[in-house]
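1. Coordinates only, no sequence provided:
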């Protein structure tokens, strides 16, 4: 009797995470070495923060950001323009049955981290944190 799958996803499976990380490393290495013959990409330093995989491992979404955050649209356009060459590089370096289709998106986690740091540095938030800490200290005694 076949096991039924739970229809509610509980997050990525181990294989999705493993394949995504392998693809992330490969893309990072290919871009760092300058293996892609596109003049626009040659002069860009692009960080590949994460690669998420579809459930069937046929689509890989690479979350990228150019160094300094400048030229985001140009980076996405260059990567998209060269996705066939990048896909061949992944297929050459990894032993996957099928090379996944590549999609590129801007990684905004760095922006969110900066926003969070700014929020915690705000004096009103600092005052609230200090007041909460004082309340917690008073309860322990």
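-> Cool, the structure landed. None of the values given here were measured: they were computed from a predicted structure.
2. Could you use CA atoms for every contact and neighbour count after this?
-> Will do.
3. host element of the residue nearest to residue 50 when sequence neighbours are not counted?
-> Excluding its sequence neighbours, the residue lying closest to residue 50 (CA to CA, 6 or more residues apart in numbering) is residue 63, at 5.3 Å. Assigned by DSSP states H and E, residue 63 belongs to strand 59-66.
4. what about versus this one:
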């Protein structure tokens, strides 16, 4: 099998997942501490939800969300503007041979979670879910 066992569509390798999570935690710390010399960026509270790396670890796609979801475009602009300094911080804090190229995107999973919460708080949906759960427990109800 060798090196090419991960064909397209098979998902990230353990190494990609490990490095992605390390980058996520490191960037979160850097942003939380305000280590970047940009007052606008330091005023923002940005959550780093996930980091996905390319198979060769040269590109890291960073999924972020500003606190409360407002100011998304401004947050992405500030992160892009400080990309070089953020890469230097990664190199300083992590033991990588080279810092990956950082790409920043809004983390849409926060919106999906909000929509799911909204759906489950809807009375009709909640009644349907509870009725289905009761059927599953009693073994009654058609498929």
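-> It's in. This one's a predicted model, so the numbers in the text were calculated from it and none came from an experiment.
5. just to revisit the earlier point, go ahead and confirm the residue nearest to residue 50 of the first structure touches residue 109.
-> No. Counting by CA atoms under 8 Å, residue 63 of the first structure does not reach residue 109; the two are 9.5 Å apart.
6. and these two? which has more neighbours close in?
-> Neighbour tally, residue 63 of the first structure and residue 109, criterion other CA atoms under 10 Å: the higher count belongs to residue 63, 20 against 12.
7. Kindly state which residue of the second structure is aligned to the more buried one.
-> Aligned by TM-score structural alignment, residue 63 of the first structure pairs with residue 63 of the second structure.
8. doesn't residue 48 make contact with that match?
-> Yes. With contact defined as CA under 8 Å, residue 63 of the second structure reaches residue 48; the gap is 6.0 Å.
9. ok, how many other residues are close to the spatially closest residue to residue 40 of the second structure that is not a sequence neighbour?
-> Take residue 40 of the second structure and drop its neighbours on the chain: the residue closest to it by CA to CA, 6+ apart is residue 78, 7.2 Å away. By other CA under 10 Å, 17 other residues sit near residue 78 of the second structure.
10. any idea how far residue 78 of the second structure is from residue 27 of the second structure?
-> From residue 78 of the second structure across to residue 27 of the second structure, the span is 14 Å (CA to CA, to the nearest Å).
11. now do residue 118 of the second structure
-> Taken as CA to CA, the span from residue 118 of the second structure to residue 27 of the second structure is 30 Å.
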